[in-house]
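J.: I would like to see how this sequence folds:
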Amino acid sequence: MSRLLKSTAVVSAMTLISRLFGYLRDMVLAISFGATGSTDAFFVAFRIPNFLRRLFAEGAFSQAFVPVFAEYKEQRGREALKDLLDHTAGALTLILFIVTAIGMLAAPLLILVFAPGFAGEDNGRQVLAADMLRITFPYLLFISLTAMAGGILNSVGRFAVPAFTPVFLNLSLIAAALWGAPYFEEPVKALAWGVFVAGAAQLLFQFPFLARQGLLPRPRFKKAHEGVKKITRLMLPAIFGSSVVQINLLVDTLIASFLVAGSISWLYFSDRFVELPLALFGIAIATVILPRLSREHAARTPEAFNNTLDWALKLTLVVAVPAMLGLIFLAGPILASLIQYREFTAFDTTMAAMSLMAYAAGLPAFMLIKILAPGYYSRQDTRTPVKIGIIAMLANMVLNVAIVVPWVMLDLPGPHAGLALATGLSALLNAGLLFRGLRRDGHYRPHPGWRAFLMQVAVAALVMSLALWFATPALEDWGQWPAMERVTRLLGLIALGSAAYGATLLALGVRPRQFLMR
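T.: This is a model prediction of the structure:
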């Protein structure tokens, strides 16, 4: 497993660079625009194509494409593989072009569907969001083709380039906020154009690396191509099953549009901080193991398949638990240190911290979904995750009503946090059902020692929690300190929590070599 760990480290390192620029991007957006009705409108206009991107490209398409790519590579040879790439690119481009054109024409209707709370407002959030959606929707076309390019590179073991590519989105939005906004009557519209430019830049960046591998597709279209039909057949159910978390987040946005202005922005910023560990570890590990599991399934080596899953689950849990605790205990300090300046107020920090803690409670489940789903997709089983996804999404809707409605009726502050909590709980259900299915069907058998490992992680988590509980100053104190002192104290607390967790694991007998190979 040392090669897997090395590949995961490469993806994590590139992702860390991207996420650092992502934090810089969010800091610039928060400080420049705050949490207002205008930023709510932009986040809706950005979330719709971004949701479709994760649904079709990073979700269903990638999960369906990579196993078929592995099958062609292992069993059919280079010429057949290149033919598959050309016709897949042609079909994907045609479909995405049609969807993009429809999306741009139907922008006002889409805003009514995804943010109905904007309708009939005097502040014009609905009109502004529709105008920006027409600009951001082509991002779906560009970024979906980028995801295909990344899937090709990942499948041949070139993980660094796809993981680094999102940096261009962050750089484009930073430039739009700092230098483009003054040229617009409505400054936030500059961000929409930043999204458009970023999509094109990310796609173009992949081309030279594909050409170097001799795998740059030349789009062709053939209605009856066998490989494309197989990808489509696998993709259709996976469209739902692989993106339940994103559907839940979109439902959150829909409901939040009826809440007080700023609710969508608070949810956005809190979700972004949860996505950092999710991308660094959960998505990084999942990116690496999907091609590996696909090859092991194609080669009919079930023991190797089981070993890969067991390794990924242990590594995920050992990093997910401290990440969850760190975000829960340090939610307020993180927001106060990193984005509570100028337009982003102390009140915004308090509200965003509530949803950040709620999202963080579901972080292990979010990460486990990323790891468990490839256990199905690598075997070209897309139906089971669909059934599980339907259950989880319905549970999320029920939980939204059960949690948020009483919250609002009791006039308690921060009902948007109830949306985040419902999302986390439904993700826990999703992960549990995925795990149970793999165990029930015999595709995963936990290696000996799991009970002792879980006890070690639990004790280390308790020690970390106590350390952060006693060492973290009150939230109201953070806003009184200068920026450098806030950041220094935050880094100190992160170091304290990490040291407490790591030292406890070492004292209990957990060693890094356990995650290298079996």
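
J.: From here on, just use CA atoms for contacts and neighbour counts.
T.: OK.

J.: Next up, the contacts around residue 173.
T.: Counting by C-alpha atoms under 8 Å, 6 or more residues apart in numbering, residue 173 touches 25, 191, 194-195, 198.

J.: Now for the protein: which helix has the highest residue count?
T.: In terms of residue count, the longest helix belonging to the chain (DSSP state H) is helix 2-33.

J.: and that one, how far out from the chain's middle?
T.: Between the centre of helix 2-33 and the centre of its host chain there is 12 Å, according to C-alpha atoms, centre = their mean, to the nearest Å.

J.: for the helix or strand that it is followed by, packing partners?
T.: Sequence-wise, the next helix or strand beyond helix 2-33 is helix 37-52, with elements assigned using DSSP states H and E. Contacts defined by 3 or more C-alpha pairs under 8 Å, 6 or more residues apart in numbering; DSSP states H and E place helix 37-52 against helix 107-114, helix 125-136, helix 139-155, helix 189-212, helix 244-256, helix 263-277.

J.: Name the residues that touch helix 37-52?
T.: Here helix 37-52 has contacts from 33, 111, 114-115, 123, 125-126, 128-130, 132-133, 136-140, 188-189, 191-192, 195, 246-247, 250, 253, 261-265, 268, using C-alpha under 8 Å, 6+ apart.

J.: Report how many residues lie close to residue 222.
T.: Counted with other C-alpha atoms under 10 Å, residues neighbouring residue 222 total 12.

J.: please give me the structure for this one as well, since I'd like to look at both together:
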Amino acid sequence: MSKKLIKSGLIVSAMTLISRVLGLVRDVVIANIMGAGASADVFFFANKIPNFLRRLFAEGAFAQAFVPVLSEYHTLDEEHTTNETRKLIAQVSGTLGVIITLVTLFGMIASPLIVALFGFGWFLDWLNDGPASAKFDLASTLLKITFPYLWFVSFTALSGAILNTYGRFAVSAFTPVLLNVGIIACAIYLAPVMDNPAFALAWGVFLGGFIQFAFQLPFLYRAGALVKPTWSWHSPGVTKIRKLIIPALFGVSVTQINLLLDTIIASMLITGSISWLYYADRLLEFPLGLFGIGIATVILPSLAKLHTKKDTQEFSDTIDWGLRIVSLFGWPALAGLMVLAQPIIMVLFMRGEFTEFEVLQVSYALFAYLSGLLSFMFIKVLAPGFYARQDTKTPVKIAIKAMVANMVFNLMLAPFFGYVGLAIATTLSATLNAMMLYHGLKSANVFQLSGKTWWFIARLVFSAGVMALIVYQVSPEFDVWLAYSFVEQVQQLIICIFGGISSYLICLLLLGIRLSDIKVTQNRLN
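T.: Sure, this is the predicted structure:
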């Protein structure tokens, strides 16, 4: 089981790496053609709304409720040679399909109402014929184009959850690549022939969603899971998922809700605030998606199966292993990005409409987000510990507390620090969320960090600190970076990154960390 988990984790991380790299390419293209101005703010807003709902209806709350039930059915089918899994898939896909179709149609028709709700600052300007009134009109139009993405991605996530439960992680991990391909293609070929490139990007989101949906269908067919959807609101499986998903809407999506609250407040701040937060969040998502989400993807089905088999020790060991892995990569990512934030932003985005001013503004938000990177990662590992046990009440209580705290932090910090205050508030609430999740698992006698893991993490923190000091000494001043040509910037950045990685690994070896430290908590699973 240990080798299988590690292999699956590597596969998901590799596929996620490809997706994240293409995601950065996509953001580079967007920054080049739109920068961080008014149109960029509006596009990121129009893209954020369906992505937020995606966390509710797709990978987020739905997956956390669906995967444990599907794993339970799949395990029982293997033990008793029944075929209830296909029946459950048909019932869930049919029921979800009707709901998602209605939500999508409502979102397209009522787009001005949605913009008024989440872009309240623009709505006020529209009512008073203010300077931001054009943003409100543009956002309402773009949202009609991007909202169908929710329909496509919901079924993409359903397919991915099924394939993951069947142990086929590579397909669903690769699928996000196709969204980036769609957006990049439209940005390159469609944007030049449109008056506003934001429309080309919106159509890229639509196209990418469709390609993702179509790509997974053949793999579902080969797995024997491509079935005819049926409406089954009151069937036992759907009823069980419904009861789990309602509190899970809050539990797994608290970060997204916090980001939406940030967007509402940011719409009242200076132009560029939404874009600066977006670019900073995208850079944060690179290590978070590569390590945190990758590990969470593979351990949820495993935890669900272990809970079904009532193997409490292996259940605890799996969570412990997940925290070790994300810590191993998370701490150096945090340290490296903190030191190299501005050079990385410069190399990736500073061209076209994206200026030195934008580099500085994005870096300030990134510093704030990075201070919570490990908290975001820990949430991805700890939350499945509840959902795999079909316990959604505890995390929803935690999520509500964290969300209220985020709102308070927003109101406290935004008046003084602007958009950076919003990033700080998100970080503080995520840290509170992670601490309460751990305390909840510990109080329920489900999981507690072992002494070896505490010592393991302490050595990682020290090594990451040493790495940060070395990279800081090697990295030139900001003005020197600006004076470099693009080729020189890339060369210097590569030197800093490889110097940092080398110093981190050497420090780990000197402190006695070996490959066995990653596997030790999984010995019971071999």
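
J.: out of the contacts of residue 173 of structure 1, which one sits closest to residue 98 of structure 1?
T.: Proximity of these to residue 98 of structure 1, judged by C-alpha to C-alpha, is greatest for residue 195, which lies at 19.5 Å.

J.: That closest one corresponds to which position in structure 2?
T.: Mapped onto structure 2 by TM-score structural alignment, residue 195 of structure 1 lines up with residue 205.

J.: Same check on residue 250 of structure 1?
T.: Pairing criterion TM-score structural alignment: the partner of residue 250 of structure 1 within structure 2 is identified as residue 260.

J.: didn't its match look like it was pressed against residue 118?
T.: Yes: if you go by C-alpha atoms under 8 Å, residue 260 of structure 2 and residue 118 touch, sitting 7.3 Å apart.

J.: Can you say which helix or strand has residue 92 of structure 2 in it?
T.: Under the criterion DSSP H and E, the helix or strand holding residue 92 of structure 2 is helix 84-109.

J.: Quick one: average offset of that helix versus structure 1, please.
T.: Averaged over the aligned pairs, helix 84-109 of structure 2 sits 0.5 Å from structure 1 after superposition, using mean C-alpha distance after the TM-score superposition for structure 1.

J.: Columns neighbour count and distance to residue 434 of structure 1 on top of the contacts of residue 173 of structure 1, output as CSV?
T.: Formatted as CSV, the contacts of residue 173 of structure 1 follow (neighbours: other C-alpha atoms under 10 Å; distance: C-alpha to C-alpha, whole Å):
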residue, neighbour count, distance to residue 434 of structure 1
25, 21, 34
191, 27, 38
194, 23, 38
195, 25, 34
198, 23, 35
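
J.: In terms of distance to residue 101 of structure 1, which of those ranks first?
T.: Distance to residue 101 of structure 1 across the contacts of residue 173 of structure 1 (C-alpha to C-alpha) is lowest for residue 195, with 16.8 Å.

J.: which ones are touching the closest one?
T.: Counting by C-alpha under 8 Å, 6+ apart, the residues that residue 195 of structure 1 touches are 46, 136, 139, 169, 172-173.

J.: cool, residue 417 of structure 1 as well?
T.: Contact analysis of residue 417 of structure 1 by C-alpha under 8 Å, 6+ apart lists 267, 354-356, 358.

J.: Check residue 276 of structure 1 too.
T.: With contact taken as C-alpha under 8 Å, 6+ apart, residue 276 of structure 1 is in contact with 16, 19.

J.: what do we get in structure 2 for it?
T.: With TM-score structural alignment as the criterion, residue 276 of structure 1 pairs with residue 286.

J.: distance of that match from residue 79 of structure 2?
T.: Note on residue 286 of structure 2: its distance to residue 79 of structure 2, by C-alpha to C-alpha, to the nearest Å, is 39 Å.

J.: do residue 10 of structure 2 as well
T.: 29 Å.

J.: neighbour count winner among these two?
T.: The neighbour comparison of residue 10 of structure 2 against residue 79 (other C-alpha under 10 Å) goes to residue 10, with 18 against 9.

J.: Quickly note the distance from that one to residue 19 of structure 2.
T.: Per C-alpha to C-alpha, residue 10 of structure 2 is found 14 Å from residue 19 of structure 2.

J.: next one: residue 97 of structure 2
T.: The span separating residue 97 of structure 2 from residue 19 of structure 2 equals 27 Å under the rule C-alpha to C-alpha.

J.: These two: which has the busier surroundings?
T.: Set side by side, residue 97 of structure 2 and residue 19 show unequal neighbour counts under other C-alpha under 10 Å, the larger going to residue 19 at 24 against 18.

J.: what does residue 330 of structure 1 align to in structure 2?
T.: Under the alignment defined by TM-score structural alignment, residue 330 of structure 1 corresponds to residue 340 in structure 2.

J.: give me the element its match is part of.
T.: When secondary structure is defined using DSSP H and E, the element that contains residue 340 of structure 2 is helix 312-349.

J.: And that helix, what's buried?
T.: Burial within helix 312-349 of structure 2, assessed by neighbour count using 16 or more other C-alpha atoms under 10 Å, is assigned to 312, 314-349.

J.: quick one: it to structure 1 mean distance?
T.: After superposition onto structure 1, the average distance of helix 312-349 of structure 2 to its aligned residues comes to 0.9 Å, using mean C-alpha distance after the TM-score superposition for structure 1.

J.: now that helix against helix 273-287, angle please.
T.: Here the directions of helix 312-349 of structure 2 and helix 273-287 differ by 130 degrees (axes from the mean of the first three to the mean of the last three C-alpha atoms, to 10 degrees).

J.: Give me the buried positions along the helix or strand that helix 312-349 of structure 2 is followed by.
T.: Tracing the chain past helix 312-349 of structure 2, the next element assigned as helix or strand by DSSP H and E is helix 356-370. The neighbour-count check on helix 356-370 of structure 2 (16+ other C-alpha under 10 Å) flags 358-370 as buried.

J.: could you measure the corresponding residue of structure 2 for residue 115 of structure 1 against residue 292 of structure 2, distance?
T.: With TM-score structural alignment as the criterion, residue 115 of structure 1 lines up with residue 119 in structure 2. Relative to residue 292 of structure 2, residue 119 of structure 2 is positioned 30 Å away (C-alpha to C-alpha).

J.: Check residue 178 of structure 2 too.
T.: In terms of C-alpha to C-alpha, residue 178 of structure 2 sits 21 Å off from residue 292 of structure 2.
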